[in-house]
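Colleague: give the three-dimensional model of this entry:
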Amino acid sequence: MEALSGFLIATGLIFIAELGDKSQLVALWFATRYRWWTVLAGVTVATLVVHLASVAAGRVLDELIPEDVLLVIVGL
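Modeller: Sure, this is the predicted structure:
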């Protein structure tokens, strides 16, 4: 249940944070020029790659940086 809770919180926060950003505006512009499903597929793959890289980097940083230092860096 904890994993589902974390998933839902991350999904909701990222959804809110991403509204109206550059990527969304570029996707909107591309959708006016190309087939919508092609744009959707490209956006989906690109987003997946970016988020996989972010998660991997976070995992590596978690192993390298002590938790107290990490909390200061992220401002908690």
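
Colleague: please make it C-alpha for all contacts and neighbour counts, starting now.
Modeller: Will do.

Colleague: mind listing what the residue of the chain positioned farthest from its centre touches?
Modeller: Distance from the C-alpha centroid of the chain, by C-alpha atoms, centre = their mean, peaks at residue 33 (25.2 Å). Residue 33 makes no contacts at all, as judged by C-alpha atoms under 8 Å, 6 or more residues apart in numbering.

Colleague: what's the spacing between it and residue 26?
Modeller: Distance, residue 33 to residue 26, using C-alpha to C-alpha, to the nearest Å: 11 Å.

Colleague: I have a second one here; can you model it like the first so I can compare?
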Amino acid sequence: MEAFLLSTGIVALAEMGDKTQLLSLVLAARFKKPWPIIWGILAATLLNHALAGAVGSWVMAAAGPDVMRWVLGVSFIAMAGWMLIPDKLDDEDAVPKRQFGVFFTTTWAFFLAEMGDKTQIATVALGAQYEPLVAVVAGTTLGMMLANAPVVFFGDAITRRVPIKAVHVAAALIFLALGVAVLWSGS
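Modeller: Next up, the predicted model:
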């Protein structure tokens, strides 16, 4: 249960103001069909985070616990710093035209935008640290949905009211605490 709850909380916080959350806003504004967008986000996140969690689990098995303790500790601390750098949706991340329908367009755009993103890297680290992997993937996916579904439905009103900077600082502090705890646990 710890893996599920921690994964949910970390990803929900990390996703606030993230480029994939901005992508959710753009998709909602462009297509005005919330349910296919929500299902596309869910499909893309499940696939992306299942792969990321599996990579984390595989790396843990290959490197061993002592090496991974250092990798995870430093990774969580690096994520803390990365959380303080705001994301923006670049021109290269523009939403593709709707030639394949809203669901497929959302799934494809979201999957690609999530590659190398903070939440994907966090999922790799969480997959390396926690078992069972299904709890990590379910938690990170729920965290993504908690952060993105309201944006699809309520869009701009939410993003103007939530203090993104404060959320980023809180997430950075959590990642920092996790990193220090992981490094300290080997002492």
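
Colleague: helix, strand, or coil at the most centrally placed residue in the first structure?
Modeller: Most central in the first structure under C-alpha atoms, centre = their mean is residue 51, positioned 4.7 Å from the mean C-alpha point. Put simply, residue 51 of the first structure is helix when judged by DSSP: H, G, I helix; E, B strand; the rest coil.

Colleague: measure residue 183 of the second structure to residue 21 of the second structure for me?
Modeller: Residue 183 of the second structure sits 31 Å away from residue 21 of the second structure, taking C-alpha to C-alpha as the criterion.

Colleague: so these two - more neighbours on which side?
Modeller: residue 21 (27 against 19; other C-alpha atoms under 10 Å).

Colleague: which ones are touching whatever residue of the first structure lines up with that one?
Modeller: The alignment partner of residue 21 of the second structure in the first structure, by TM-score structural alignment, is residue 24. Counting by C-alpha under 8 Å, 6+ apart, residue 24 of the first structure makes contact with residue 18.

Colleague: what's the match for residue 61 of the first structure in the second structure?
Modeller: When the second structure is aligned by TM-score structural alignment, residue 61 of the first structure is paired with residue 59.

Colleague: host element of the residue lying closest to its match once chain neighbours are set aside?
Modeller: Spatial nearest neighbour of residue 59 of the second structure, chain neighbours left out: residue 128 (6.8 Å); criterion: C-alpha to C-alpha, 6 or more residues apart in numbering. Using DSSP states H and E, residue 128 of the second structure sits in helix 118-129.

Colleague: neighbouring contacts of that helix?
Modeller: By C-alpha under 8 Å, 6+ apart, the surrounding residues in contact with helix 118-129 of the second structure are 3, 7, 11, 14-15, 48-49, 52-60, 68, 72, 75-76, 79, 82-83, 114, 133, 136-137, 140.
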